[in-house]
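*Asks:* take a look and give me a structure for this.
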Amino acid sequence: MRAGQRPGGHGFGAPEAPSAPPRPDTAWGRISGTVLAYIALTKPRVIELLLVATIPAMLFADRGHVDIVLILSTLFGGWMGAASANSLNCVVDADIDKVMKRTALRPLARQTVPTRNAFVFGVLLGVASFAWLWWRANLLSGLLVVATIAFYVLVYTMVLKRRTWQNVVWGGAAGCMPVMVGWAAVTGSLSWEPVVLFLVVFFWTPPHTWALAMRYKEDYKAAGVPMLPVIATEQHVTKQILLYTWATVIATLVIVPAAGVVYAVVAILAGAWFLFVAHQLYNSVRGGASVKPLKLFLQSNNYLAVVCLGLAVDSVLALPTIGSYF
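*Replies:* Below is the predicted model of the structure:
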């Protein structure tokens, strides 16, 4: 869901590079072009957040056990929820998507899908996501998905995104919800662990997104979106990136007492690596050197993937927790 997070679609992966649909020279070309356009509405690459964050959260919640059926069912329901939110986001943002080079090939920007159809498509996906998760997991996980869709579309896209530089700070909460949904799907409840996992992604989102926005700030300026790199100096932006990076690493360490030595080692080493890259970017800007913010953007993806993988492996092995030694 963004959990994720880059403007216009929170989440992981490289910047979107949509390709033009196949030429509708034949009936099959028209059908495949339409199908691909609807798939593009869901922003498939953004939904990588589901795989990166939901699975470790579910394994952590059911430490020592692997319920493949429940995991796959939750991923499918979560995918529909994220696809719903992304599709509705495209409906609301169609006007600025036309202006920004990075998003100019999205279906509604190119008018390859009627706006009304895209809206109905997004709503139906949301309803299906809620029903599926309620059936295959429990009511709480379904309600959390509905809350995520509503927050992403109504609060982030329609209110925050075009009005404040803190859009990705608070709007990014939608991209953090997969860990809550995954935990709820396993336990039927929430506790402090998923809240901390939520905070990990919450703090990770601004540096991840602002690094990308530094690269595409002219796009956001042209579209009238007040991303932090548009309204602040590079030194201020990189300082904020550094502060949020520290908050992210600290949040990952809060989980250590409830996890084993595998996760502890991974969280410490990966955190040091992430902090080094963030400090390097900040110091380069302060020194007036030329910087490549996309390096931090890509490193942030790798960092979160490594931390999540460490948590997943640690949960499957179910070694004694660090807290059990004290």
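
*Asks:* can we go C-alpha only for contacts and neighbour counts from here?
*Replies:* OK.

*Asks:* any idea how far residue 159 lies from residue 167?
*Replies:* 9 Å (CA to CA, to the nearest Å).

*Asks:* which one's more surrounded, these two?
*Replies:* Neighbours were counted for residue 159 and for residue 167 using other CA atoms under 10 Å; residue 167 has more, 22 against 14.

*Asks:* my guess is the more buried one contacts residue 155. True?
*Replies:* No: applying CA atoms under 8 Å, one finds residue 167 not in contact with residue 155, separated by 9.4 Å.

*Asks:* how distant is the helix or strand hosting residue 209 from the center of its chain?
*Replies:* In this assignment (DSSP states H and E), residue 209 forms part of helix 192-215. For helix 192-215, the separation from the chain centroid amounts to 8 Å (computed by CA atoms, centre = their mean, to the nearest Å).

*Asks:* please give the structure of this sequence too, so both can be compared:
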Amino acid sequence: MSTHEGHLKGTSIGLSEATAADFFALLKPRVMALAVFTAFVGLMVAPGGMNPVMAVIAIGAIAAGAGAAGALNMWYDADIDALMSRTSKRPVPSGRVTPGEALGFGLVLSALSVMTLGVLVGWLAASLLAFTIFFYVVIYTMWLKRSTPQNIVIGGAAGALPPVIGWAAATGGIGIESLILFLVIFLWTPPHFWALALFKVGDYAVAGIPMMPNVAGQASTKKQILVYALLLVPVGVLPWLLGFASGFYGIASAALGGGFLWHSWKVLTAPGPEMRPAKALFAYSIFYLFALFAMLLADAIVMRAAAAN
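*Replies:* Here you go, the predicted structure:
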């Protein structure tokens, strides 16, 4: 049976006994939390401020859209998720939620999130949210993920768009500042996921996903991780250089970038079987992105407070 036949067959299955927790798990809450956080930072960094009620609506709609994309991803990827230890206990492959339920849930949530954002906040932000969902589900999940080792590089655009959506919700436009935030996440995504792929290479091999270590080998992947780290670090400092973050942010982001480079170098120079540096880089990359955006948020709050006095 082909993947598409399996999906079609799955949509005909009756209702399961899924709980609210199972449907919440469909939203990929950790991924959704990152999207919400970076979107909120984009909204806060944007000039002019935003009505608090509208801001809550915007962030809620973005959260729902991110969750909808996660649900549709889990619907389509149920066959390969079942083969990998990291994903086999997700709601659809484990049988707690039927494919049809996941598909319907994702489609309804997608429509509601986009319409809510468009009607109540602005259609540019809603259009960007709709494009993000489409790009993640159709371009990345259905096409790139199973066809090219560049899946994470190109597909990373979907995960990098939330701060642009937040900025558009607050301003009705797209500023260079939001594009810098997009670029930070876009360049961060490959080394983050390739570090994971290095120590989960067996899972991806079983599932037939052409992640970089499985296709180009560990040595090439480690070199590419360092290249992306070298590109990421100066971009991470740009918010200070362009004047929308403080000098403290500039110094701290450079120091954090040094840590990212050090971990990437440790991955490059580690013996082939040694996976501890890759695991350390994966963990540090999460801290790096969170710290960078947290400092931008703190700067925005301080600047707003100073402007109000």
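
*Asks:* still on that earlier bit, beyond the helix holding residue 209 of the first structure, next helix or strand please.
*Replies:* Counting by DSSP H and E, what follows helix 192-215 of the first structure is helix 217-223.

*Asks:* can you tell me what sits against the following helix or strand past that next one?
*Replies:* For helix 217-223 of the first structure, the succeeding helix or strand toward the C-terminus, using DSSP H and E, is helix 228-231. Contact partners of helix 228-231 of the first structure, identified using CA atoms under 8 Å, 6 or more residues apart in numbering, comprise 165-166, 210, 213-214, 217-218, 220-221, 237.

*Asks:* got a ChimeraX select line for the buried ones in those?
*Replies:* Command for ChimeraX, covering only those of those found buried under the criterion 16 or more other CA atoms under 10 Å:
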select :165,166,210,213,214,217,220,237
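
*Asks:* before we move on, back to that, how far apart are the helix holding residue 209 of the first structure and its match in the second structure?
*Replies:* For helix 192-215 of the first structure, the mean distance to aligned residues of the second structure following superposition is 0.7 Å (mean CA distance after the TM-score superposition for the first structure).

*Asks:* closest to residue 27 of the first structure out of the contacts of helix 228-231 of the first structure?
*Replies:* For the contacts of helix 228-231 of the first structure, the residue nearest residue 27 of the first structure by CA to CA is residue 220; the value is 37.8 Å.

*Asks:* how about that closest one, what's its partner in the second structure?
*Replies:* With the correspondence set by TM-score structural alignment, residue 220 of the first structure lines up against residue 204 in the second structure.

*Asks:* would you confirm that that match contacts residue 84?
*Replies:* Yes: the pair residue 204 of the second structure / residue 84 is scored as a contact, 7.2 Å apart, by CA under 8 Å.

*Asks:* now the two most distant members of the contacts of helix 228-231 of the first structure.
*Replies:* Every pair of the contacts of helix 228-231 of the first structure checked by CA to CA; the farthest is 166 and 218, at 18.0 Å.

*Asks:* which parts of the stretch 101-250 of the second structure are helices?
*Replies:* 123-134, 151-160, 162-171, 176-199, 201-207, 212-215, 218-241, 247-269 (DSSP state H, counting those that start in this stretch).

*Asks:* would you turn these into a markdown table with distance to residue 3 of the second structure?
*Replies:* Shown next, in a markdown table, are those (distance: least, CA to CA, whole Å):
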| stretch | distance to residue 3 of the second structure |
| --- | --- |
| helix 123-134 | 19 |
| helix 151-160 | 19 |
| helix 162-171 | 30 |
| helix 176-199 | 23 |
| helix 201-207 | 12 |
| helix 212-215 | 21 |
| helix 218-241 | 28 |
| helix 247-269 | 35 |
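
*Asks:* fine by me, thanks again.
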